[in-house]
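In: have a look at this fold, sequence not included:
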């Protein structure tokens, strides 16, 4: 269809094509307004936090240039109206509320293409709405999804619930996700945790050699770096069972919903050890690492979640060390060794728990 040409809308009128505005400010999206039978123009804004995250690379800038067109194409394809600003916080995609042609609410997500997000739609479809949001439509080539809405959408981290209740909510969701994916078919296409963690360990080892002295000057025990890297390599192969893990199960990715108290969003799926998933919930729900009695609190949380999830608590702690070391070394490589040191000091606090005792 030539630029500027329209197509017929139910009830008469035509739908204008998307017109790209100046990059980084706004575009204008033609979208059907349900029940009105006429074309409308919707401003499309690229939020500053998304621009700041993606402006650092040529691929990111190219994607930002195409983003208004991608949004407009999705509105045209699925008869959508963008009816609110993008949700705050996301740095790997443009996500906003929309209305469908029948007036029902939905969420449009246009993802910046990157490997961690490649299997998100397949994971959500695998879970089929049990413990996670549903996919309503998908355009794989455009990295675009139409998702069911989570209303009111309050993240678990901001829900002001008792920690015990938050742990129970997280455990219920994980049990739902894991049970739904316990028997994946052959050729499922999801990445292997063992292979992925082997690659991460290789990268982490190189970063430890490069940034170890800097981190040691910030109070990091280099022995914990070695331990975390070794655990990245060994833990996946010693798992007693394999499931499709969420991969980014932090309390900001668990949203209050209507058909379930909370639902998970934004998976980064891998097939492997279920004990990989709980650590972010332990560490980020109320940030116990910042407390003076951090070791005791963290161990209590690990034991409680392990009881609810039928996991070995020392194994959950081991994944905490592995993931915090990997994350801390990534932060150091990204130019923030101070943040990396904080992350790794968390691993230092958790390492004694591998023996089943607070530090």
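Out: Ah, there it is. Keep in mind that what you see is a predicted model, and the values were worked out from it rather than measured.
In: switch to C-alpha atoms for all contacts and neighbour counts from now on
Out: OK.
In: quick one, strands of the chain?
Out: For the chain, the strands defined by DSSP state E occupy 26-32, 39-45, 81-82, 93-99, 105-111, 135-139, 144-147, 243-245, 254-256, 262-264, 270-272.
In: the last one - contacts with which helices or strands?
Out: This means strand 270-272. Applying 3 or more C-alpha pairs under 8 Å, 6 or more residues apart in numbering; DSSP states H and E, one finds that strand 270-272 contacts helix 193-216, strand 243-245.
In: in addition, the following structure is provided for comparison:
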């Protein structure tokens, strides 16, 4: 089997500026070892995101993808999530070695929801929220607990960052967040749902990749669904239309969904400023302006 050539664009990703050189150097040997172990042959040029390399492979007549990322809690969680949903709206996991950071997945196309018009993407993502909302395992982290942890920190972050927006917005987010932190619900939720994470499939028209499994309220990540496509919704009426499309497709209560968008946008606004992000806080500011009234 010919060796793997790791794309330069992956090697130069900002993800590796703070470490990971040893893992990158070992990638060709890791691919060779996993192909030998799972009886795979290379079948095309690799692709990548910011943290994972995906290599097209074959096993007999079966067309698959070998996904490789630095081992750790993220990979372990993704393997567990894919095993839980077992192909229901998600890419199917064929095999995995979480300790090595490797997954063997069904082959999907390179077309994502980023490649379709925003209104269509909102409908697909809303439908997917509902499709994924089966009873979740009791042991996974709840959306209510995630909100409670952040609500306790938001006021201090707002002060440390120099009060970057009106206190009225902070108070509204805290009020909403406290209510959401008391909410129950046992639905399975993907806590990293957005257009780039949903690829065109064969078994189903669209399938999710790289899920983060939580338990609770299916509206949890609606804010992310919107802010990741906000540049294609230039006017408030466009944002509201996209919101309404997703809400109807997910069978959500509109006022409840609006609360989630407002809270998550304020939360991410502060987190993004603290992390040194420049574009996403501006998107969150736009979302808040649309939904705080």
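Out: Ah, there it is. In this text, all values refer to a predicted model and were calculated from it rather than measured experimentally.
In: quick check: TM-score for this pair?
Out: Put the two chains on top of each other and the TM-score (TM-score structural alignment, normalised by the length of the second structure) is 0.86; 293 aligned residues with a C-alpha RMSD of 2.7 Å.
In: closest to residue 273 of the first structure out of the helices and strands packed on strand 270-272 of the first structure?
Out: Proximity to residue 273 of the first structure (C-alpha to C-alpha) singles out strand 243-245 among those, at 6.6 Å.
In: which residue range of the second structure does the closest one align onto?
Out: Counting by TM-score structural alignment, strand 243-245 of the first structure lines up with residues 187-189 of the second structure.
In: adding distance to residue 308 of the first structure and mean neighbour count, write the strands of the first structure out as a markdown table.
Out: Listed next are these as a markdown table, based on distance: least, C-alpha to C-alpha, whole Å; neighbours: other C-alpha atoms under 10 Å:
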| stretch | distance to residue 308 of the first structure | mean neighbour count |
| --- | --- | --- |
| strand 26-32 | 46 | 25 |
| strand 39-45 | 43 | 19 |
| strand 81-82 | 40 | 28 |
| strand 93-99 | 33 | 22 |
| strand 105-111 | 32 | 22 |
| strand 135-139 | 28 | 16 |
| strand 144-147 | 29 | 23 |
| strand 243-245 | 16 | 24 |
| strand 254-256 | 18 | 24 |
| strand 262-264 | 17 | 27 |
| strand 270-272 | 19 | 24 |
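In: next, format the ones you listed as JSON lines and append distance to residue 208 of the first structure.
Out: Output for the strands of the first structure, formatted as JSON lines (distance: least, C-alpha to C-alpha, whole Å):
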{"stretch": "strand 26-32", "distance to residue 208 of the first structure": "42"}
{"stretch": "strand 39-45", "distance to residue 208 of the first structure": "40"}
{"stretch": "strand 81-82", "distance to residue 208 of the first structure": "45"}
{"stretch": "strand 93-99", "distance to residue 208 of the first structure": "30"}
{"stretch": "strand 105-111", "distance to residue 208 of the first structure": "31"}
{"stretch": "strand 135-139", "distance to residue 208 of the first structure": "39"}
{"stretch": "strand 144-147", "distance to residue 208 of the first structure": "36"}
{"stretch": "strand 243-245", "distance to residue 208 of the first structure": "27"}
{"stretch": "strand 254-256", "distance to residue 208 of the first structure": "32"}
{"stretch": "strand 262-264", "distance to residue 208 of the first structure": "33"}
{"stretch": "strand 270-272", "distance to residue 208 of the first structure": "25"}
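In: nearest to residue 55 of the first structure, of those strands?
Out: strand 93-99 (12.8 Å).
In: which residue numbers in the second structure go with the closest one?
Out: Mapping strand 93-99 of the first structure onto the second structure (TM-score structural alignment) gives residues 52-58.
In: which residue packs closest to residue 233 of the first structure, ignoring adjacent ones?
Out: The shortest distance from residue 233 of the first structure to any residue other than its chain neighbours is 5.4 Å, reached at residue 198 (C-alpha to C-alpha, 6 or more residues apart in numbering).
In: neighbours around the one you found, how many?
Out: By other C-alpha atoms under 10 Å, 18 other residues sit near residue 198 of the first structure.
In: quick one: map it onto the second structure.
Out: Residue 198 of the first structure maps onto residue 148 in the second structure, with residues paired by TM-score structural alignment.
In: please apply the same query to residue 262 of the first structure.
Out: In the second structure, residue 262 of the first structure lands on residue 206 (TM-score structural alignment).
In: which residues touch its match?
Out: 89, 124, 198, 199, 200 (C-alpha atoms under 8 Å, 6 or more residues apart in numbering).
In: quick one: it from residue 189 of the second structure, how far?
Out: Noted for residue 206 of the second structure: a distance of 17 Å to residue 189 of the second structure, by C-alpha to C-alpha, to the nearest Å.
In: please apply the same query to residue 92 of the second structure.
Out: Computed as C-alpha to C-alpha, the residue 92 of the second structure to residue 189 of the second structure distance reads 17 Å.
In: and residue 173 of the second structure, by the same measure?
Out: Here the criterion is C-alpha to C-alpha. By it, residue 173 of the second structure lies 22 Å from residue 189 of the second structure.
In: returning to what we had before: tell me which of the helices and strands packed on strand 270-272 of the first structure sits nearest to residue 185 of the first structure.
Out: strand 243-245 (11.5 Å).
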